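[1] attaching a predicted model along with its sequence, questions to come.
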Amino acid sequence: MKLTAIIVDDEPIARNFLERYCEKTDTINVVGSFQDSETAFRYLEQNEVDILFLDVEMPGESGFQLLDKLMIMPKVILTTSKTDYAYDAFQYKVSDYLKKPFTYLRFQEAVAKVNEAFKEKKEAPIKEDTFIKSNGKFIRLNYEDILYIKSIGDYVKYCTFDKKYIAHSTLKAVEEKMIDRLCFMKVHRSYIVNLRKINNIEDSTLYIGDSVIPISKLLKTEVMARINIAS
């Protein structure tokens, strides 16, 4: 299966250059090409990709500013004409750093690193925790501690027993991230709940602790079926 990728670079020649290299491989499908960070961010708010080919210096927000805003972080391959950003690249844990101009062989080496990382991830057991970015810092949350997640406009609220965390994301992105977690389910257009934390259900409403959460009529039958699986 091919890995999905987007390219973010303000130079059309550089974008075309990368697109051609990606076409030559049999492992990458380019699903978007953007000339600035702001447009790329709007795409990534609604879509998750495997690889982000990213220039650093661009008009408007830099490549690193884009990374600061992302809730779900793809594998990042920096493509820049300077070597000044090596330390920053290390801090952001990018997969590779391609200095322009680079050869197809060097490009293949970078892609190979990403492919290996995905192979290891696929073989690894499902993690019991996740990181969310809230108030400018990354916070580790154990999945079992999450009671429910609520959509509030362009943000989501993670609710645990004693704390709440606001993160910039969409509920759709959260749902895709939790696709392997059988105990989590979207029960309403504004809510994902931990099915194991439900105290009781009454008509089209469920209760988790002191919280009252609506159930979509379209999803109620599936919710009742999934409770037996998650319990």
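    Yep, that arrived.
[2] only C-alpha atoms from now on, for both contacts and neighbour counts.
    Will do.
[3] I figured Ala89 hits Leu98, correct?
    No: applying CA atoms under 8 Å as the test, Ala89 and Leu98 come out as separate, 10.8 Å apart.
[4] joint contacts of those two?
    Counting by CA atoms under 8 Å, 6 or more residues apart in numbering, the shared contacts of Ala89 and Leu98 are Leu78.
[5] need the longest helix for this protein.
    helix 104-123 (DSSP state H).
[6] next, the buried residues of it.
    By 16 or more other CA atoms under 10 Å, the buried positions in helix 104-123 come out as Tyr104, Phe107, Ala110, Val111, Val114, Asn115.
[7] so which elements touch it?
    Contacts defined by 3 or more CA pairs under 8 Å, 6 or more residues apart in numbering; DSSP states H and E place helix 104-123 against strand 96-99.
[8] and what about the residue nearest the centre of the chain, helix, strand or coil?
    The residue lying closest to the centre of the chain (CA atoms, centre = their mean) is Ile72, at 2.2 Å. Under DSSP: H, G, I helix; E, B strand; the rest coil, the three-state class of Ile72 is coil.
[9] residue boundaries of the helices in this protein?
    Counting by DSSP H, one finds helices in the chain at the ranges 12-24, 37-46, 63-69, 86-91, 104-123, 171-177, 220-230.
[10] so for Asn135, which of those helices sits nearest?
    helix 63-69 (11.2 Å; CA to CA).
[11] and that closest one, how far out from the chain's middle?
    How far helix 63-69 lies from its chain's middle: 13 Å, per CA atoms, centre = their mean, to the nearest Å.
[12] which helices and strands sit right next to that helix?
    Helix 63-69 makes packing contacts with helix 37-46 when contacts are defined by 3+ CA pairs under 8 Å, 6+ apart.
[13] list the buried ones in the helix it packs on?
    Buried residues in helix 37-46, defined by neighbour count with 16+ other CA under 10 Å: Ser37, Glu38, Ala40, Phe41, Leu44, Glu45.
[14] next up, a structure to set beside the first:
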Amino acid sequence: MKTNLSGVIAPSRLSPLVADGLFIRQDGYYKKYFYADILCIEASGNYCYFYFEDKSRVTVACRLGAVERQLPDAYLVRVHRGFILNLRYVDTWAGNSLRARDRWIPMGDYYRANVLSCFNILDTSRENPRTGDEE
């Protein structure tokens, strides 16, 4: 199912009544998808694939940068030039990859510092925080 979002402009102020999702055009009507249900969005040329928690997928005829501008910053974060990820679903981080549910998503070096700053990470190194020396 393909949807064209060209010409769609994000509102400057979102109403709290409709700020919980995104309407996507499908076969002559617009269907609402909740941000909380989006697992990740993957770029594929001039198209994007929206993957949802229920394992469904919607194809949209729009570049990832245009989709990114339509999304709230809170949880849906660009983690790679080809991926936007809902950070609520991340349960594992290893090297340059993040796992959301059963899917591993690459994390680009450019996005790494921003992505990791969103997580509460307990540092378990043996360095003494007062002196900087290892214990």
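    Nice, thanks for sending it over. No experiment lies behind these values; they were computed from the predicted model shown.
[15] quick one: TM-score?
    Here the TM-score for the pair of chains, by TM-score structural alignment, normalised by the length of the second structure, is 0.75; 116 aligned residues with a CA RMSD of 2.4 Å.
[16] and Gly136 of the first structure, which of the helices of the first structure is closest to it?
    The closest of the helices of the first structure to Gly136 of the first structure is helix 63-69. By CA to CA, the value is 8.5 Å.
[17] number of residues surrounding the aligned residue in the first structure for Met107 of the second structure?
    With TM-score structural alignment as the criterion, Met107 of the second structure lines up with Ile215 in the first structure. For Ile215 of the first structure, the neighbour count with other CA atoms under 10 Å is 22.
[18] would you confirm that Ile215 of the first structure contacts His188?
    Yes: using CA under 8 Å, Ile215 of the first structure makes contact with His188 at a distance of 5.4 Å.
[19] and the residue nearest to the centre of the first structure, how far from Leu141 of the first structure?
    Taking CA to CA, to the nearest Å as the measure, Ile72 of the first structure falls 14 Å from Leu141 of the first structure.
[20] of the buried residues of helix 37-46 of the first structure, closest to Tyr165 of the first structure?
    Glu45 (18.3 Å).
[21] contacting residues for whatever residue of the first structure lines up with Arg25 of the second structure?
    Aligned by TM-score structural alignment, Arg25 of the second structure pairs with Lys133 of the first structure. For Lys133 of the first structure, the contacting residues are Met71, Ile139, Ala167, His168, by CA under 8 Å, 6+ apart.
[22] which of these are buried? Put it as a PyMOL command.
    Remark: buried members of the contacts of Lys133 of the first structure, expressed as a PyMOL selection using 16+ other CA under 10 Å:
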select buried, resi 71+167+168
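[23] lining up the contacts of Lys133 of the first structure with the second structure, which overlap?
    With both residues aligned by TM-score structural alignment, their matches' CA atoms under 8 Å, the contacts of these that the second structure also has are Ile139.
[24] quick one: closest of the helices of the first structure to Ala5 of the first structure.
    So among the helices of the first structure, helix 12-24 is nearest, using CA to CA, at 9.0 Å.
[25] can you count the residues close to Asn16 of the first structure?
    Other residues within reach of Asn16 of the first structure, judged by other CA under 10 Å, total 14.
[26] counterpart of it over in the second structure?
    Asn16 of the first structure maps onto nothing in the second structure, by TM-score structural alignment.
[27] leaving out the residues flanking it, which one is nearest to Ile149 of the first structure?
    Tyr158 (4.6 Å; CA to CA, 6 or more residues apart in numbering).
[28] for Ile201 of the first structure, list the residues it contacts.
    Ile201 of the first structure is in contact with Tyr207, counting by CA under 8 Å, 6+ apart.
[29] mind checking what it lines up with in the second structure?
    For Ile201 of the first structure, the aligned position in the second structure is Trp93, judged by TM-score structural alignment.
[30] ok, now His188 of the first structure?
    Using TM-score structural alignment, the partner of His188 of the first structure in the second structure is His80.
[31] contacting residues for that match?
    Pro106, Met107, Gly108, Asp109, Tyr110, Tyr111.
[32] go ahead and confirm the third one touches Gly95.
    No: assessed by CA under 8 Å, Gly108 of the second structure is found out of contact with Gly95, at 10.5 Å.
[33] okay, the two: which has more neighbours?
    Using other CA under 10 Å as the criterion, Gly108 of the second structure and Gly95 rank with Gly108 on top: 17 against 7.
[34] any idea how far Val90 of the second structure lies from Ser6 of the second structure?
    According to CA to CA, Val90 of the second structure and Ser6 of the second structure sit 30 Å apart.
[35] re the thing from before, in contact with the match of Met107 of the second structure, which residues?
    Val187, His188, Ser204, Thr205, Leu206.
[36] if I look at it, how far off is Asp129 of the first structure?
    According to CA to CA, Ile215 of the first structure stands 26 Å off from Asp129 of the first structure.
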